[in-house]
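Chemist: attaching a predicted model along with its sequence, questions to come.
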Amino acid sequence: MKRRVLLATAALGLGLALPGAGMAQGLDKVKACFVYVGPIGDGGWTFQHHQGALDLVAEYGDKVEIAYQESVPEGADSERVITQFAMSGCDIVFTTSFGYMDPTNAVAANFPDVKFEHATGYKREAPNVSTYDARFYEGRAVMGTIAGRMTKSNKIGYIGSFPIPEVIQGINSSYIHAKKVNPDVTISVVWAYSWFDPAKEAEAAAALISQGVDVILQHTDSTAPLAEAAKTEGVIGFGQASDMAAFAPSPRVSSIIDNWGPYYIKRVGQLLDGTYEQGAAWEGISTGEVLIGEITEAVPAEVKAEAEALRDAIGAGTYHPFTGPLNKQDGTPWLAEGEVASDGDLAGMNFYVEGVDGDIPQ
């Protein structure tokens, strides 16, 4: 697994514009290239990034050309693809999976005139590398609230991809907010060790359902968990990364939607007008990068209202999903009453909060 994080350095530079990498003048036309970890038809993560690429074309017309490569494994294969894009006239290359971080930086050092944007990473080892991410944990707070209210067995399940901070944030946020509205709720985590593997994801969902879980959340890229949930009456789930509305009104009762289009439009627009600078973005509900999909009629009206109120409070900045008092899994204090987790703490999160069963794989 190539997507492991160096936790001690994960917190560096989040949300900051960095000096020294501006442009002297704009470009008449931009070739924007995308490296995808899954197929554009995965219905989730890669599908949504590709929708953002298509938004570029809709926004700028013949001022932008896009190219992309699907299903690129993390590691050496990605470095080869990124290099080919840099050599093929791409002005900007978006690498859209965490495991592309080191390959992106390695290639960028050899192509200083090309801009590189890495999704969900933190390393910017050359002045032509920027990073961007979304605060997925905000959306998972909303999903957790619905999950806690909707479960009848008091058992919710979570299908994780890899044990990195981004995923652990989501597990913790989901559990914290399910627990807030249902003190009896428990959460079980199954690791797929893949971003996109429909067979593994379906198997994980089936295993959870066999344990009595009736609400399934996921941080994997396919629609397979929803398809598996649909086989058992009373089991619900949520769209992940994209709306997955084909499974509405149930088992998909809502969704977290990653809305990358505005970011891609902004960054390519800055190349066109000459204002592009190296940066590190981490945006969420407040800026529309994380959207909450329609909450269907399968959810009681009062639960829908509660979830929407939470969404709006997060968006307004009046509530943070990681607000104390919160303890770590072993009972040691983490956040005091009213204390809010720092971005650095979240970016390096390597622990479960109190009440989550099981160990984080090493």
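Modeler: Ah, there it is.

Chemist: rest of the way, CA atoms for contacts and neighbours
Modeler: OK.

Chemist: and the helix or strand hosting Val189, what does it pack against?
Modeler: For Val189, the host element (DSSP states H and E) is strand 186-191. If you count contacts as 3 or more C-alpha pairs under 8 Å, 6 or more residues apart in numbering; DSSP states H and E, strand 186-191 packs onto strand 155-160, helix 165-181, helix 198-210.

Chemist: save those as a markdown table, and put in distance to Thr46 and mean neighbour count too.
Modeler: Formatted as a markdown table, those follow (distance: least, C-alpha to C-alpha, whole Å; neighbours: other C-alpha atoms under 10 Å):
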| stretch | distance to Thr46 | mean neighbour count |
| --- | --- | --- |
| strand 155-160 | 17 | 26 |
| helix 165-181 | 17 | 24 |
| helix 198-210 | 14 | 19 |
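
Chemist: now do the contacts for the most centrally placed residue in the chain.
Modeler: The structure's the chain has its C-alpha centroid closest to Phe136; by C-alpha atoms, centre = their mean the separation is 4.9 Å. The contact partners of Phe136, by C-alpha atoms under 8 Å, 6 or more residues apart in numbering, come to 166, 170, 256, 284, 290.

Chemist: could you measure from the third one over to Arg140?
Modeler: It refers to Ile256. 7 Å (C-alpha to C-alpha, to the nearest Å).

Chemist: more neighbours: which of the two?
Modeler: Arg140 (30 against 25; other C-alpha atoms under 10 Å).

Chemist: and here's the other structure:
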Amino acid sequence: MKKLVMMAAAAVLAGMSAVQAADPLKVGFVYVGPVGDHGWSYQHDQGRRAIIEKFGDKVDTTFVESVPEGADAERVIANLAQSGHDLIFTTSFGFMNPTLKVAKRFPQVKFEHATGFRRAPNVSTYAARFYEGRTVSGIIAGHMTESGKIGYIGSFPIPEVVRGINAATLAARSVRPDAEVKVIWVNSWFDPGKEADAAKALIDQGVDVILQHTDSPAPVQAAESRGVWAVGQASDMARFGEKAHLTAIIDDWSEYYIARTEAVLNGEWKSEDTWGGYTTGMVKLADFNAAIPAEVVEQAKQAKADIESGKRHSFQGPIRNQAGEEVVAEGEVISDEKLLSMDWYVEGVQGSLPKN
């Protein structure tokens, strides 16, 4: 009898272990905008969907959208950690400090923070070299502008956004030396009204190409309605302005999200920093508008290939700042460390850089 009881107990324990082994990995996502923004948050959600497609019932994903940066973010992240999530992706720069605070309280949870620079034993950081895409779009803009005036709608004056403005300006001026880039800051990642107003204000100032580092397709729509060119942000925005849309810088997080989820599933996750570009597939370009001359398309494709091979770098000297002072000598390349802290404009950018 005693042996039967022990066998029964062992069977129960084995059954419990089987159930526990089958429990899915709970993966949470925190988005700064709505998943329907057709830009930044939309692309992160495509990465979440890629996890589901890859791992099926091995994962259980959750997302919270339109989370303001600050105290609300900390509350949302903590709620995900408290509710049993094993891996949490926080997908905006302003989520950095909230993520670190929550991570300290939940050391058993793995956190991944997008575009930040502070890590912890259970916090990794990741970003894409978006500026590589700005180089190619800047070349196209430099060729397509007739007025020589290019508009740029910025979200917040942080290094990530400043790098993009500078990369686009350097590229545009490499094909049109007199090109000027006018910047309007909207102090928001996603605000279609402000973004549309900024685009219209730039067009009223004579701009005929609109670039953006904001998340909605409103600037593309404004460009379409006013008969100027535009470059989409984060995802392909061609459907919002078929005539205006020259191309778009696409952020593709799918492979990264799959790899990091797999690392947790396999017990191989560790805190690290990732900064990928064209070569890793994190940065891609949408199809080119048929209105772009063939020779310009070829030049854009060659620039992309040269960046991938290492032959070209977006920030290779000579580079001058707004005051005309040489800050990068010919043949030299700005280090990653300096790119990550970039707080100055290159020659050709109009206006002063706001200070945080």
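Modeler: Cool, got the structure. In this text, all values refer to a predicted model and were calculated from it rather than measured experimentally.

Chemist: overlay them and tell me the TM-score.
Modeler: Scored against TM-score structural alignment, normalised by the length of structure 2, the superposed chains reach a TM-score of 0.92; 335 aligned residues with a C-alpha RMSD of 1.2 Å.

Chemist: returning to that earlier point: Thr104 of structure 1 is nearest to which of the helices and strands packed on strand 186-191 of structure 1?
Modeler: helix 165-181 (19.1 Å; C-alpha to C-alpha).

Chemist: name the SS class of Asn327 of structure 1, please.
Modeler: strand (DSSP: H, G, I helix; E, B strand; the rest coil).

Chemist: in structure 2, point me to whatever sits opposite it in the alignment.
Modeler: In structure 2, the residue matched to Asn327 of structure 1 (TM-score structural alignment) is Arg320.

Chemist: please apply the same query to Trp260 of structure 1.
Modeler: By TM-score structural alignment, Trp260 of structure 1 lines up with Trp253.

Chemist: distance to Ser250 of structure 1 for the contacts of Phe136 of structure 1 - can I get that in TSV?
Modeler: Listed next are these as TSV, based on distance: C-alpha to C-alpha, whole Å:
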residue	distance to Ser250 of structure 1
Glu166	27
Gly170	22
Ile256	15
Gly284	26
Val290	22
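
Chemist: for the residues you listed, which one is nearest Pro321 of structure 1?
Modeler: Gly170 (10.4 Å).

Chemist: list the contacts for the equivalent of the closest one over in structure 2?
Modeler: Aligned by TM-score structural alignment, Gly170 of structure 1 pairs with Gly164 of structure 2. Residues near Gly164 of structure 2 by C-alpha under 8 Å, 6+ apart: 130-131, 134, 213.

Chemist: how about a markdown table for the residues you listed, with distance to Glu332 of structure 2 and secondary structure added?
Modeler: Output for the contacts of Gly164 of structure 2, formatted as a markdown table (distance: C-alpha to C-alpha, whole Å; DSSP: H, G, I helix; E, B strand; the rest coil):
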| residue | distance to Glu332 of structure 2 | secondary structure |
| --- | --- | --- |
| Phe130 | 20 | helix |
| Tyr131 | 17 | helix |
| Arg134 | 20 | helix |
| His213 | 27 | strand |
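
Chemist: pick the one among these closest to Gly232 of structure 2.
Modeler: His213 (8.9 Å).

Chemist: that closest one - how many residues pack around it?
Modeler: Per other C-alpha under 10 Å, the neighbour tally for His213 of structure 2 reads 29.

Chemist: that one contacts Ile158, doesn't it?
Modeler: No: the pair His213 of structure 2 / Ile158 is not scored as a contact, 11.2 Å apart, by C-alpha atoms under 8 Å.

Chemist: and the helices in structure 2?
Modeler: 2-22, 40-55, 71-82, 96-105, 130-144, 159-175, 192-204, 218-226, 254-265, 294-309, 336-339 (DSSP state H).

Chemist: tell me the most buried of the ones you listed?
Modeler: Burial of the helices of structure 2 is given as mean neighbour count (mean count of other C-alpha atoms under 10 Å); helix 130-144 ranks first at a mean of 27.

Chemist: so where in structure 1 does that helix end up aligned?
Modeler: By TM-score structural alignment, helix 130-144 of structure 2 lines up with residues 136-150 in structure 1.

Chemist: what about that stretch, how far off from structure 2?
Modeler: Once the two are superposed, stretch 136-150 of structure 1 sits an average of 0.2 Å from its aligned residues in structure 2 (mean C-alpha distance after the TM-score superposition for structure 1).

Chemist: how far off centre is that stretch?
Modeler: 14 Å (C-alpha atoms, centre = their mean, to the nearest Å).

Chemist: and if you look at stretch 48-59 of structure 1?
Modeler: The answer for stretch 48-59 of structure 1 is 17 Å, by C-alpha atoms, centre = their mean.

Chemist: what does it contact?
Modeler: Contacts of stretch 48-59 of structure 1 (C-alpha under 8 Å, 6+ apart): 34, 40, 64-66, 96, 241-242, 257-262, 264-265, 268.

Chemist: what's the average distance of it to structure 2?
Modeler: Superposed on structure 2, stretch 48-59 of structure 1 shows a mean distance to its aligned partners of 0.5 Å (mean C-alpha distance after the TM-score superposition for structure 1).

Chemist: ok, the residue mapped onto Val290 of structure 1 from structure 2 - contacts?
Modeler: Matched by TM-score structural alignment, Val290 of structure 1 corresponds to Val283 in structure 2. In this structure, Val283 of structure 2 makes contact with 128-130, 132-133, 249-252, 276-277, judged by C-alpha under 8 Å, 6+ apart.
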